[in-house]
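Undergrad: Compute the structure for the input listed below.
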Amino acid sequence: MAEKKYLVEVEKAKEAAAGKPSTGPVYRSLFAKDGFPPSVPGLECCWDIFRMSVEKNPNNPMLGRREIVNDKAGKYVWKTYKQVYDMVVQVGNSIRSCGVEPGAKCGIYGANCAEWVMSMEACNAHGLYCVPLYDTLGADAVKFIICHSEISITFVEEKKITELLKTFPNSTQYMKTIVSFGKVASKEKEEIEKFGLAVYSWDEFLNLGRTNNMSSQ
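TA: Reported below is the predicted structural model:
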């Protein structure tokens, strides 16, 4: 059976001419070969994609995590779109209550997880730049990203907090708040607060959002 193609060529490649460089062919999705479909009313940004998905399928499962039973991975426990949305609203409220305004940069440091997604969506809700922090080149790479992008708040996987501390004191010029996806060890909390930063566990941070209501975009 012939392989089905989902891309179509809509413009041929062009040779260099009249001082202009050559260009390759232009491809487009098969579903838009005759032009792009009209935009969806109300869909203007990344936040709208999530918001409209919640409105359309509030009770559908969205984010799942496997239960650990006797040190073994068990079945997935799911949160619905509406449940995730409610948590995202709380995270967004908490971010804003820390004095982080639209246009600020928010770092996210750690492996993919439900908290990663919710932190990103909270950034989308309040017009924040979401900056992934990669440590494949070590702590120096994380320090460079934080300082270069001027990150003011960072969400971090619990086991990565010690790596984040390695960026101190340089990163504290910009970074003022740290939120763990899990808990924060007392020793780490003490070290972070020594530099004048606020630090929260995930549950502590969610509690901030329950008492502070900030409007999204």
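Undergrad: use CA for all of it now, contacts and neighbours both
TA: OK.
Undergrad: mind listing the strands for the chain?
TA: All strands of the chain, identified by DSSP state E, fall at 7-11, 26-29, 61-69, 72-80, 105-109, 129-132, 151-156, 177-180, 198-200.
Undergrad: would you turn those strands into CSV with distance to residue 140 and mean neighbour count?
TA: Output for those, formatted as CSV (distance: least, C-alpha to C-alpha, whole Å; neighbours: other C-alpha atoms under 10 Å):
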stretch, distance to residue 140, mean neighbour count
strand 7-11, 41, 13
strand 26-29, 39, 14
strand 61-69, 31, 14
strand 72-80, 34, 13
strand 105-109, 14, 25
strand 129-132, 15, 18
strand 151-156, 15, 24
strand 177-180, 18, 24
strand 198-200, 21, 19
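Undergrad: Residue 45: which of those is closest?
TA: Smallest distance to residue 45 across the strands of the chain (C-alpha to C-alpha): 12.8 Å, for strand 129-132.
Undergrad: residues in contact with the closest one?
TA: For strand 129-132, the surrounding residues in contact (C-alpha atoms under 8 Å, 6 or more residues apart in numbering) are 103, 104, 105, 106, 107, 108, 109, 120, 123, 124, 149, 151.
Undergrad: Let me know the closest of those to residue 91.
TA: The nearest member of the contacts of strand 129-132 to residue 91, counting by C-alpha to C-alpha, is residue 123 at 9.0 Å.
Undergrad: Alongside the first, I'd like the structure of this one:
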Amino acid sequence: MAMEYLVKVGEAEDSSSGRGEGKPSAGPVYRSIYAKDGLLELPSHLHSPWQFFSDSAAKYANNPMLGRRKIIDSKAGSYAWLTYNQVYDSALRIGSAMRSLGVNPGDRCGIYGSNSPQWITAMEACNSQAVTYVPLYDTLGANAVEFIINHAEVSIAFVQENKLPAVNLFLPAVALFISA
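TA: Model prediction:
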């Protein structure tokens, strides 16, 4: 018997914008079964995303956290895993490097690339220094990425290596590279 993890908490809304008869402007709203009556409260002892991650890294230090499938002869093979402790240590080192480059708490850092262990590690590096990370969505294209960088006043960015040609004209002064 499969367990359902989502529950519908709102119906689709009809379009009033003239986009077409009978087409919804927003689809139905779903939530986790654990938050069906509202979003969960943050435990009082947690004060930041970094503290949540740090506590998890201490508790599950040697457990697998982030995995990537090895590609062998163009076929997906087994996973190579990074442990919580490995990701934690990498995030601290990267966060320290960001600070040495003059990035301070409250500054904004872009992350541009496909979802990957490196993307999550960059996010946690930002969290480690109270730097706001700004996702630069891969699917939006270069014009949207440029707009987000300027609008959010991004001062540093992590950029996946194969995305660099698309953004090299409008990158902030410092770009760090994420290898895929």
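Undergrad: that older thread, could you redo the strands of structure 1 as TSV and give each row distance to residue 35 of structure 1?
TA: Putting these into TSV (distance: least, C-alpha to C-alpha, whole Å) gives the following:
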stretch	distance to residue 35 of structure 1
strand 7-11	10
strand 26-29	9
strand 61-69	32
strand 72-80	35
strand 105-109	36
strand 129-132	31
strand 151-156	39
strand 177-180	44
strand 198-200	49
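Undergrad: follow-up on the earlier one: now, the most widely separated pair of the contacts of strand 129-132 of structure 1?
TA: Greatest spatial distance among the contacts of strand 129-132 of structure 1 (C-alpha to C-alpha): 103 and 109, at 19.2 Å.
Undergrad: whereabouts in structure 1 does the longest helix along structure 2 align?
TA: The longest helix of structure 2 (DSSP state H) is helix 84-100. On structure 1, the counterpart of helix 84-100 of structure 2 by TM-score structural alignment is residues 81-97.
Undergrad: so how much does the matching stretch differ from structure 2 once superposed?
TA: Compared with structure 2 after the fit, stretch 81-97 of structure 1 shows a mean deviation of 0.8 Å (mean C-alpha distance after the TM-score superposition for structure 1).
Undergrad: Report the distance from that stretch to the chain centre.
TA: 13 Å (C-alpha atoms, centre = their mean, to the nearest Å).
Undergrad: which residues sit against it?
TA: Contact with stretch 81-97 of structure 1 is made by 51, 53-54, 57-63, 118-119, 121-123, 125-126, 205-210, 212-216, as judged by C-alpha under 8 Å, 6+ apart.
Undergrad: mind redoing it with 7 Å?
TA: With C-alpha atoms under 7 Å, 6 or more residues apart in numbering as the test, stretch 81-97 of structure 1 has contacts from 54, 57-62, 118-119, 121-123, 126, 205-206, 208-210, 212-214.
Undergrad: for it, which positions count as buried?
TA: Within stretch 81-97 of structure 1, the residues that count as buried by 16 or more other C-alpha atoms under 10 Å are 81-85, 87-97.
Undergrad: which one of the contacts of strand 129-132 of structure 1 sits closest to residue 73 of structure 1?
TA: Among those, and counting by C-alpha to C-alpha, the member closest to residue 73 of structure 1 is residue 109, at 23.9 Å.
Undergrad: show me the residues around the closest one that make contact.
TA: By C-alpha under 7 Å, 6+ apart, the contact set of residue 109 of structure 1 is 132, 133, 134, 155, 156, 157.
Undergrad: what number of residues lie near residue 136 of structure 2?
TA: Applying other C-alpha atoms under 10 Å, we find 24 residues neighbouring residue 136 of structure 2.
Undergrad: Aligned to it, what sits in structure 1?
TA: Residue 136 of structure 2 maps onto residue 133 in structure 1, with residues paired by TM-score structural alignment.
Undergrad: any idea how far the nearest residue to its match once chain neighbours are set aside lies from residue 57 of structure 1?
TA: What sits nearest to residue 133 of structure 1 in space, not counting adjacent residues and going by C-alpha to C-alpha, 6 or more residues apart in numbering, is residue 109, at 4.9 Å. Using C-alpha to C-alpha, to the nearest Å, we find residue 109 of structure 1 at a distance of 29 Å from residue 57 of structure 1.
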